[in-house]
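**Student:** With the sequence up front, the predicted model follows.
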Amino acid sequence: GFEGWLSIDEYFKSATTDHNIDGVSDYAKFLLSKGYKPNKRRKYFSNKFPAKLPFELSKPKFLETRACEFLERHAKEPVVLFVAFHEPHPPYNGPFNNEHSLGEISLDSSFDNVFGDQIPLYYRLRQENSGRNLHGAEAYRRIKQKYFGLITEIDHSVGAVLSKLDNLGISDRTIVVLTSDHGDMMSAQGLLGKEVMFEQSVGVPYLVRMPVQQRSMRCSQSISHIDFIPTMLNLMDKPPHPQCVGKSRVNLIRGESSSPDLVFLEWAPLPPKRKMQLGKESKLAGKADIDRALDQSTRAVVSPDGWKLCLRDKDKNELYNLGADPDERHNLFYDNSHRDVIADLTTQIRRWQARVGDNLKV
């Protein structure tokens, strides 16, 4: 594992023996050293508190500074540095809220799509909840404006780390990767956040800069994040770890051809607090149906030819033709003309489950 850890969130502190889980995060200690007083449970800062601070006191700047200090200390050694920014993330607020004018903010083309009965109840609950909390397109545009401001905030810190590599003279022997754990609906389907299988939620940036790279190129085929670690190990001339079920994609990074593969996705039930938020005051179904839908798990697959199948254990299933319907407005699962596609992709999902030891019945 990593030899050093730096925490910015109270619920994501590392479990190493020399890091006290019951204590406050390193970022909280930083704010305390600057004279700020906690606003939550006496010793913690809420997630909303840092979002109101200037950039110099923000989480990205804190991580940027520590990352650059780490690089200075280890410039002559082979190292792995993992910088995990929290932004862009709710509460969608930060020091660059007005960096982008509201006039240049557009909403997703599927913003006005209203889910029908063939869409999973869980998704309809999400859309209903968003409609209660946000009134009209203007509210979504203002949130998206702040979201872009958070991306700008990250851009500043990523740029500073890249500049540090240049200044230390180690860029030509450093592999740099920019990626994320999930996307954000950000007005698509009238939703915000993640927790759904639509493309805006499951798609992530995946940028790789190789040492002495002379030209840029784009990989057009879908890639799974499960291949990330095997690929990084391969780039560092390390053998694959037995825990990794993915495979190296170094050939694609080097511009070589490779036959496209299926991409598998999954989602687990929501935590209790989130279930209470979505199920409260809903008129879409009775309590039993709502409780069941909020406890659903999803197993999904995206095929190289653009079909996406989502199977669930406690809610409705979905099938989309991403080529013909990129906005995912038309659920074709209950259309009898696509039985062969459903059968084939269902088989693929179950083979994947068997391979990785997933016993969920969908």
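**Tutor:** That came through, no problem. Residues are numbered from 1 along each chain as shown.

**Student:** Going by C-alpha atoms from here, please, whenever you check contacts or count neighbours.
**Tutor:** Fine.

**Student:** What is the end-to-end distance of stretch 83-101?
**Tutor:** Chord length of stretch 83-101, first to last residue, is 29 Å (Cα to Cα, to the nearest Å).

**Student:** How about stretch 30-49?
**Tutor:** One end of stretch 30-49 sits 14 Å from the other (Cα to Cα).

**Student:** Comparison target, given below:
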Amino acid sequence: MRPDIVIVMTDQQRAGLTRRSGYAVDTMPFVDGLAARGTDFRNAYTAAPACVPARTSLLTGRFPSVHQVRQNSNAQYAHFQQDLLDVLRNADYQLHFAGKPHMHRGVEDFDTYAGPYFHTQGPARNAEENAFDDWLERLDHGVADEPTPYPLETQLPYRITTDALLAIDAADPRRPGLFWVSYPEPHNPYQVPKPYFDLIRPEDVPDRRSGPEATEIKGGTYDWLRKLQQEKRPNYDHNWRRYAANYLGMLRLLDDQIRRLHEGLAGRSRPRVTIFLADHGDYVGEYGLQRKGAGLSEFLMRIPLIVTGDGLEAQQRDEPVSIVDILPTICEAVGAPIPDGVQGRSLLPLAQGADAPDEEFGSIIAEQGFGGRAYDVIERPPLHFAYDGPTFDELNTVTQSGAARMLRSGRWKLVVHADLAGELYDLDNDPAELVNLFDDDVHLAVRARLLHQLARWQARLTDDLPNGNYTPLRLPHNWRWAPRGEHHEHH
């Protein structure tokens, strides 16, 4: 019997902020319970630190430079042979979506579609929900310094969960289903009602690794983003602990809604594979920054990723994996072929407890940049600036110009830019990435090895599409660096 596939996605949730992952505050006890019962991928990475490129990578199993969606405004140009919806539709799945889309698929592609929800609005069923959405809009993506003056039931995660439960109850029990629930939180605006507002007092928020002084150390786009945010909201970082406290409260609010969702799913008698993940992270005050924007730091790139289901192991895995691995994992879970052009690797054998070939899972890459030369601080391009001041919705993306690639391999992190200096960090000794070792003579051998690994990844990610008469040689699970001699698959 083919399993139901459940995808629970949050927006801008940084890894490492739950009790199970070592954080001092118990933010997501139910999700931590899922991690304890399933496979907890502790080194999972997004493909890009922006919503639409990352979500397109999830759907297509391809990196942004290949699916060609490298910014939040061009989802309609996604390039692929088959994506997740095609695969599941061909396998006779019913398709249900509730929440924030930010993707190349729309209402007509699903059997039921509740949305679109975005960060300050969603389909409203009554005057109180309308009033809450208007209040969110007036908050201007900022930080609320008081509890939200509307009840929990008006919050977008609650409304999205309600919509998802209606779809679950109405779904055909004879057919497997995709149930994709996509929450806009904990993305800004940063607000929560009681009792979540009181989960932790600002003065009790754990210290951050680095403050505003770090942007001067890192320089470049980090320093520029800090100055842009200061220009938009003078002295905003003085309130960073309130911002962080709201963010942590939002995580607990989400956790309660995810628990509610799972209680509703229990009524389905089919086996189930559940994937919990985020599209990318949030600074949460690190470097004196909010939201996202500059760079490829671990705070933005690492995401939670938990896979649970019948026949899957309860375990923690430390291999570096990616959001692009979700599509091939689902393909293998439902017995469907992995489409041509997919660059991700199935994680199903890992979730079943199998060993991972070190060559295949010893490193991972990610991307940033929507093209062109990286903007300089003296430049004020249209869209990002209005009336000589930064527009808040866009001040983060102006620092995502140009093109960059990162590689994570063990304790090492390499970042290469098209037109800026290189970066090399020892994450064991420098988790905030403040000591750049790229030009350090002592680390020349490490740099050379990582550059070679990055070059191999770049060769691997050359697009195989469009198909021609030649037949690419594929290995099982799309593990292209698996040991020679394994059974081959032809497509």
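**Tutor:** Arrived safely, thanks for sending. Worth saying up front: this structure is predicted, and the values here are computed from it rather than measured.

**Student:** Going by residue numbers, what spans are strands in the stretch 201-350 of structure 2?
**Tutor:** Under the criterion DSSP state E, counting those that start in this stretch, the stretch 201-350 of structure 2 contains strands at 272-278, 302-303, 305-309, 315-322.

**Student:** got those strands as TSV, with distance to Ala403 of structure 2 columns?
**Tutor:** Putting those into TSV (distance: least, Cα to Cα, whole Å) gives the following:
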stretch	distance to Ala403 of structure 2
strand 272-278	23
strand 302-303	19
strand 305-309	26
strand 315-322	19
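
**Student:** can you tell which of these is closest to Leu139 of structure 2?
**Tutor:** When the strands of the stretch 201-350 of structure 2 are compared by Cα to Cα, strand 272-278 sits nearest Leu139 of structure 2, at 23.7 Å.

**Student:** mind checking what Leu81 of structure 1 lines up with in structure 2?
**Tutor:** If you follow Leu81 of structure 1 across to structure 2 using TM-score structural alignment, you land on Phe179.

**Student:** mind checking the SS state of that match?
**Tutor:** Per DSSP: H, G, I helix; E, B strand; the rest coil, the secondary structure class of Phe179 of structure 2 is strand.

**Student:** thought it was touching Leu88?
**Tutor:** No: under the criterion of Cα atoms under 8 Å, Phe179 of structure 2 is not in contact with Leu88, lying 11.4 Å apart.

**Student:** Compute the number of surrounding residues for Ala386 of structure 2.
**Tutor:** Neighbourhood size, Ala386 of structure 2 [other Cα atoms under 10 Å]: 12.

**Student:** Can you give me the neighbour number for Pro120 of structure 1?
**Tutor:** Neighbours of Pro120 of structure 1 using other Cα under 10 Å come to 19.

**Student:** re earlier: look up how far His490 of structure 2 lies from the match of Leu81 of structure 1.
**Tutor:** Counting by Cα to Cα, the gap from Phe179 of structure 2 to His490 of structure 2 is 31 Å.

**Student:** Give the equivalent position in structure 2 for Leu57 of structure 1.
**Tutor:** Match for Leu57 of structure 1 (TM-score structural alignment): Thr154.

**Student:** about what we covered before: the match of Leu81 of structure 1: neighbouring residues, count only.
**Tutor:** 24.

**Student:** again with the one 3 residues further on
**Tutor:** Under the neighbour criterion other Cα under 10 Å, Ser182 of structure 2 is assigned a count of 26.

**Student:** what residue of structure 1 matches up with Leu254 of structure 2?
**Tutor:** Under the alignment (TM-score structural alignment), Leu254 of structure 2 maps onto Ile154.

**Student:** Quick check: that match touching Phe62?
**Tutor:** No: between Ile154 of structure 1 and Phe62 there is no contact under Cα under 8 Å: 11.5 Å.

**Student:** Now Leu235 of structure 1: closest residue in space, sequence neighbours ignored.
**Tutor:** Val250 (6.8 Å; Cα to Cα, 6 or more residues apart in numbering).

**Student:** Would you mind finding the match for the one you found in structure 2?
**Tutor:** So, by TM-score structural alignment, Val250 of structure 1 is matched to Leu348.

**Student:** and the gap between Lys280 of structure 1 and Glu128 of structure 1?
**Tutor:** Taking Cα to Cα, one finds Lys280 of structure 1 at 11 Å from Glu128 of structure 1.
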